[in-house]
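In: Starting from these lines, generate the structure:
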Amino acid sequence: KAKETSPSTANRHLALIRAILRKACYDWEWTDKVPKIRLFPEPKHRVRWLTPEQVKMLLKELPIHQQDMVIFALSTGLRQSNVITLEWSQVDLERKAAWVHPDQAKARKAIHVPLNSIALAVLFRQSGKHPSRVFTYKGRSISWANTKAWRNALKRSGIDNFRWHDLRHTWASWLAQQGAPMNVLQELGGWESEEMVRRYAHLSKPQLLQHAELVSNVFIGTNLAHPKKKEVREKL
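Out: Prediction:
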């Protein structure tokens, strides 16, 4: 079967089977343990992310309700499903925090979401529009973000090959570029394994320079960088 389909296609089917098994275990309690399913190795793909300039162009082309959803996603790194289903009961504006319940998280673990000033501003703009849901459209809850309006906005912005999930990649890439440690990025993103976070490690390498410079302090402090030249008297 592996010869008939690509590894990515086979993995999509296996992921569905794994999701059903997880539901059978955690929700239906039909089994005590989720069998481990190994996926086929897939070729590594380039992480797709946008520059701030591209995001600015995209926001101008989006309808107002989607603008705030995109800004919130870029400020928190939350997945599409966690953004569109976010409820006010999951938000604490005073503590500047939100949370994703284990049954809403891909790794089945609760995620603490610190709310920065940009995310808070979005929430304040949405406050009072709906009794339970944070993000709505014309007073109704939103079920899907990958709409025609989203796709048209991408097209008008000249942005190709970009999915809503790539907003999460953009958030992680920006954090890595700003020097966020990989372990912090993993916790903020709610990733289960370090391997998922390593996709962004190459973006943080320029930040390693400040740590590499620590060695130069040793040279400067001990004058190792400029050793005195030993006088050598040659016999004439």
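In: Could you use CA atoms for every contact and neighbour count after this?
Out: OK.
In: helix or strand right after the host helix or strand of Leu59?
Out: Per DSSP states H and E, Leu59 falls inside helix 52-61. Using DSSP H and E, the next helix or strand after helix 52-61 towards the C-terminus is helix 64-76.
In: which residue sits closest to Gln177, ignoring its sequence neighbours?
Out: Nearest residue to Gln177, sequence neighbours excluded (Cα to Cα, 6 or more residues apart in numbering): Ser204, at 5.0 Å.
In: if I pick that neighbour, what's in contact with it?
Out: Each residue near Ser204 by Cα atoms under 8 Å, 6 or more residues apart in numbering is listed here: Ala176, Gln177, Gln178, Gly179, Ala180.
In: By neighbours, which of those residues wins?
Out: Within the contacts of Ser204, most neighbours by other Cα atoms under 10 Å means Ala176, with 23 neighbours.
In: Alongside the first, I'd like the structure of this one:
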Amino acid sequence: MRAWLVKSPMLSTYEEAKVTIRWLTKYDTKVLLSHIELEWMNQVCRFASATGARVTEILSLTLYKVDTDRAMAWMTNDLAKNGRSIPMRFNNEVLVLLEQRKALKTEWCFTRENGIKVKQVGKRMIGRAVKLAGRKPLKFYDLRHIWANWHVQSWTPLMLLKELGGWEPFRWCKSMAIWMRAI
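Out: Purely as a prediction, here's the structure:
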């Protein structure tokens, strides 16, 4: 004979977090970045806003993974959050930035002035720059969302954006579609 539940078990219900997608215009981003005085930090933020790369992908990028002739780099699967290799495309601004970094002759793309690898971004420095620029609170990770917003507003297909950004669930890219309707 089967044993039936006498009482239903208590199950917790979870609501999806209400996420505020922050974005800046390209001009506002330049103003924000102009308030980051430490050179390596400024370059890391410029790189993030131009490529949409995650902080761990940026800080673990080595110069041998950068192909300036093809204007790209491969973020290998051991460093990518989703466990898959991600191609990173570069614009001219990033190529100039990487040439400056190459001149320092270090293994890592982003190091401190003394050549030591950067392990984390300066959250207080970003917070200070946000205040000086007169913007609403912003985190380093928001630079990735801002990059994605610019792509969506330029009508980059969402499936292509998913691949460029290395997002696994497509639902995040679908949430960006609101910006397509806004323009």
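In: how close does the aligned partner of the residue nearest to Gln177 of structure 1 in structure 2 get to Cys173 of structure 2?
Out: Ser204 of structure 1 maps onto Met180 in structure 2, with residues paired by TM-score structural alignment. Using Cα to Cα, to the nearest Å, we find Met180 of structure 2 at a distance of 11 Å from Cys173 of structure 2.
In: the strands in structure 2, which residues?
Out: Ranges of strands within structure 2 are 66-67, 72-75, 86-89, based on DSSP state E.
In: Nearest to Gly127 of structure 2, out of these?
Out: Ranking the strands of structure 2 by proximity to Gly127 of structure 2 (Cα to Cα) places strand 86-89 first, at 26.8 Å.
In: which residues sit in contact with Lys56 of structure 1?
Out: Per Cα under 8 Å, 6+ apart, neighbours of Lys56 of structure 1: none.
In: To which residue of structure 2 is it aligned?
Out: Mapped onto structure 2 by TM-score structural alignment, Lys56 of structure 1 lines up with Lys30.
In: cool, and Leu185 of structure 1?
Out: With TM-score structural alignment as the criterion, Leu185 of structure 1 pairs with Leu161.
In: My understanding was that its match contacts Lys174; is that so?
Out: No: between Leu161 of structure 2 and Lys174 there is no contact under Cα atoms under 8 Å: 10.3 Å.
In: ok, those two, which is more surrounded?
Out: Neighbour tally, Leu161 of structure 2 and Lys174, criterion other Cα under 10 Å: the higher count belongs to Leu161, 19 against 12.
In: For Glu163 of structure 2, grab the count of nearby residues.
Out: Glu163 of structure 2 has 14 nearby residues by other Cα under 10 Å.
In: Quick one: residues contacting it.
Out: Neighbouring residues of Glu163 of structure 2 by Cα under 8 Å, 6+ apart: Ile86.
In: how many other residues sit next to Ser117 of structure 1?
Out: 11.
In: Can you find the partner of it in structure 2?
Out: In structure 2, the residue paired with Ser117 of structure 1 is Asn92, using TM-score structural alignment.
In: Now for its match: which residues touch it?
Out: By Cα under 8 Å, 6+ apart, Asn92 of structure 2 lies in contact with nothing.
In: ok, it to Asp78 of structure 2 distance?
Out: For Asn92 of structure 2, the distance to Asp78 of structure 2 - Cα to Cα - is 27 Å.
In: now swap in Lys119 of structure 2 and tell me
Out: Lys119 of structure 2 is 17 Å from Asp78 of structure 2, by Cα to Cα.
In: These two: which is more packed in?
Out: With neighbours defined as other Cα under 10 Å, Lys119 of structure 2 and Asp78 compare such that Lys119 has more, 13 against 10.
In: longest helix anywhere in structure 1?
Out: helix 7-26 (DSSP state H).
In: what residues are up against the residue nearest the centre of structure 1?
Out: In structure 1, the C-alpha nearest the mean C-alpha coordinate belongs to Arg168, at 3.6 Å (Cα atoms, centre = their mean). Listed by Cα under 8 Å, 6+ apart, the contact set of Arg168 of structure 1 reads Ala73, Leu74, Gly77, Leu78, Arg79.
In: thinking again about what came up before, which single one of the contacts of Ser204 of structure 1 is nearest to Arg125 of structure 1?
Out: Gln178 (27.2 Å).
In: residues touching that closest one, list them.
Out: The contact partners of Gln178 of structure 1, by Cα under 8 Å, 6+ apart, come to Ser204, Gln207.
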